[in-house]
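Attaching a predicted model along with its sequence, questions to come.
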Amino acid sequence: MIPSDTTLTKDGLQATGKGRILLLACGALAREIIDLKTANGWDHMDLTCLPAIFHIHPKKIPGAVRAAVEKHRDSYDDIFVVYADCGTGGILQSTCAELGVEMVEGPHCYSFFEGNDRFAEISETEFTAFYLTDFLVRQFDAFIWKPMGLDRHPELIDMYFGNYEKLIYQAQIDDQALTEKAQACADRLGLAFERRFTGYGDLESTLAKLRE
């Protein structure tokens, strides 16, 4: 996992200079962004990540984004916030607008991995679905099982997940071990399982539009 407030460049150093873009991202997206940077040769982009645990504490996101933008903005031509709304109720969008920086469109990462237009179409019929990404499959215990107290009180599974019917694993990469782990997560929650290969969805197309 990428430590919080760590800026990564090709040489592992924080870079300054004209033409550079800082990607200010959720730590849960670090691996995917690094893979995209490497695959596409986006050497003009640096990456700094806020703690992935904000995934379950969304009220902390806007303030942390503000602090990071103010810290780094003098070193970059542009800063792009790699968060969707992520449960902030529009506050993150307002914060970004006030700071003069752009962010990823969409309500959450499940939407932009699926593709926001596609997710909007299917969400009306998938309201009983529980979603996992590659990151959340890897970190299922740390981000779902333990924070919800299911390690101590498994009887709470029915209370939390009784209205869900299936677990949809949105796979960013083809990895049999991750698929098997996602299936095991569904079994633990008593849900039907569906694997859906989304790749990077709108995350990739959005970052591709950022120019030097």
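Right, received. Where do you want to start? Keep in mind that what you see is a predicted model, and the values were worked out from it rather than measured.

For the rest of this, base every contact and every neighbour count on C-alpha atoms.
Fine.

so how far is K209 from N40?
12 Å (Cα to Cα, to the nearest Å).

Kindly report the same for M159.
With Cα to Cα as the criterion, M159 and K209 are 43 Å apart.

follow-up on the earlier one: of N40 and K209, give the one with the bigger neighbour count.
More crowded of N40 and K209, by other Cα atoms under 10 Å: N40, with 11 against 8.

Any figure for the gap between that one and Y110?
N40 is 23 Å from Y110, by Cα to Cα.

Determine the set of other helices and strands touching the longest helix along the chain.
Identified as the longest helix of the chain according to DSSP state H is helix 176-189. Contacts defined by 3 or more Cα pairs under 8 Å, 6 or more residues apart in numbering; DSSP states H and E place helix 176-189 against helix 134-138, strand 166-171, strand 192-197.

how close does the residue lying farthest from the centre of the chain sit to G190?
With distances taken as Cα atoms, centre = their mean, the residue sitting farthest from the centre of the chain turns out to be E155, at 29.0 Å. As defined by Cα to Cα, E155 lies at a distance of 12 Å from G190.

Also G41?
As defined by Cα to Cα, G41 lies at a distance of 42 Å from G190.

more crowded one of those two?
Per other Cα under 10 Å, whichever of G41 and G190 has more neighbours is G190, with 17 against 10.

rewinding a little: distance from the longest helix of the chain to the middle of the chain?
Computed by Cα atoms, centre = their mean, to the nearest Å, the chain-centroid distance of helix 176-189 equals 19 Å.

May I see the buried residues of it?
178-179, 182-183, 185-186, 189 (16 or more other Cα atoms under 10 Å).

for comparison:
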Amino acid sequence: MSSSPIAPTSTTRSSSSSGSDRIALIACGAIAQPSAEISERRGWPVDIHPLPPLLHNQPQKIAGEVRDLVVTLGDTYDRVVVGYADCGTYGALDDVCTDLGLERLPGLHCYDVFAGPSRIETFFEEQPGTYLLTDFLVRSFARTVEKELGLDRWPELRDDYFGSYTRVVWLAQQPDAELHALAQDAADRLGLPLTVVDTGSSGLERALEDLIA
């Protein structure tokens, strides 16, 4: 994943064949970039259509945004698939998928896709106050967490938001020194210890393979 999130309005092509024999992947902006990289490496006939990653702060809008984009794409593609887990829609996204004959990524959220649902369940059984980060959230922490929650303007709200948390777990897809420093800084800003779990992107790749196949 690059240091800049993929633009929500962009389309990433992974090969040069025409749109009619290609697959459109409507993806959460937080996983659009690694999905594009995997598709390119695997040679899949997939175009990535990312939606804004900040929709995760308003999950009630995700299902509607997916539906609208499917309508916009029309008959341009042979198939359309959805690069979201449920992601806090409480079944609303599944209703859209059922209505439109679409398939989505498995699980409750992208953490399940990266680390596996049983592993995530174990984290919360061990410490219910676990706050999860992905590579995307590590890179964009100042914008997607601090700014969106107003902590950049009212830092005193930190304890109101995070007072019940006991640790930060970084699900590291591409761990390197730069990202580790950013993850540590994010945990420090929350006043919590950091645990690093190297997940890689194999879980996402397997989920995408099943979805595209």
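Alright, I've got the coordinates. Because the structure is a prediction, the values reported are computed rather than measured.

Any chance of the buried residues of helix 176-189 of structure 1 in a markdown table with distance to G199 of structure 1 as columns?
Shown next, in a markdown table, are those (distance: Cα to Cα, whole Å):
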| residue | distance to G199 of structure 1 |
| --- | --- |
| L178 | 14 |
| T179 | 14 |
| A182 | 16 |
| Q183 | 18 |
| C185 | 20 |
| A186 | 20 |
| L189 | 25 |
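
Spatially, which two of those residues are the most separated?
With distances taken as Cα to Cα, the most widely separated pair in those is L178 and L189, at 16.6 Å.

What segments of structure 1 are helices?
30-40, 61-72, 91-99, 109-114, 116-122, 134-138, 140, 157-161, 176-189, 201-208.

Quick check: which of those is nearest to A84 of structure 1?
Using Cα to Cα, these put helix 109-114 closest to A84 of structure 1, at 6.4 Å.

Show the contacting residues for the aligned partner of T7 of structure 1 in structure 2.
Using TM-score structural alignment, the partner of T7 of structure 1 in structure 2 is T11. By Cα atoms under 8 Å, 6 or more residues apart in numbering, the residues touching T11 of structure 2 are 47-50.

same deal with D135 of structure 2?
1, 170-174, 179.

cool, and A177 of structure 2?
A177 of structure 2 neighbours (Cα under 8 Å, 6+ apart): none.

residue in structure 1 matching it?
Matched by TM-score structural alignment, A177 of structure 2 corresponds to Q176 in structure 1.

now that match: how far from S111 of structure 1?
Distance, Q176 of structure 1 to S111 of structure 1, using Cα to Cα: 23 Å.

now H72 of structure 1
Distance from H72 of structure 1 to S111 of structure 1, by Cα to Cα: 28 Å.

Repeat that for F197 of structure 1.
Computed as Cα to Cα, the F197 of structure 1 to S111 of structure 1 distance reads 13 Å.

who's more crowded, those two?
Higher neighbour count among F197 of structure 1 and S111: S111, with 20 against 15, using other Cα under 10 Å.

Name the nearest residue to the more buried one, sequence neighbours excluded.
With Cα to Cα, 6 or more residues apart in numbering as the measure, F119 is the residue that lies nearest to S111 of structure 1, at 5.4 Å, once sequence neighbours are left out.

tally of neighbours for that neighbour?
17.

Residue in structure 2 paired with it?
Aligning on TM-score structural alignment places F119 of structure 1 opposite I120 in structure 2.

wait, that match sits on V113?
No: counting by Cα atoms under 8 Å, I120 of structure 2 does not reach V113; the two are 9.8 Å apart.

For N116 of structure 1, give me its contacts.
When contacts are counted by Cα under 8 Å, 6+ apart, N116 of structure 1 touches 105-106, 202.

Same question for C28 of structure 2.
Neighbouring residues of C28 of structure 2 by Cα under 8 Å, 6+ apart: 50-53, 83-84.

how close does the equivalent of it over in structure 1 sit to A39 of structure 1?
Aligning on TM-score structural alignment places C28 of structure 2 opposite C26 in structure 1. Between C26 of structure 1 and A39 of structure 1 the distance is 20 Å, computed by Cα to Cα.
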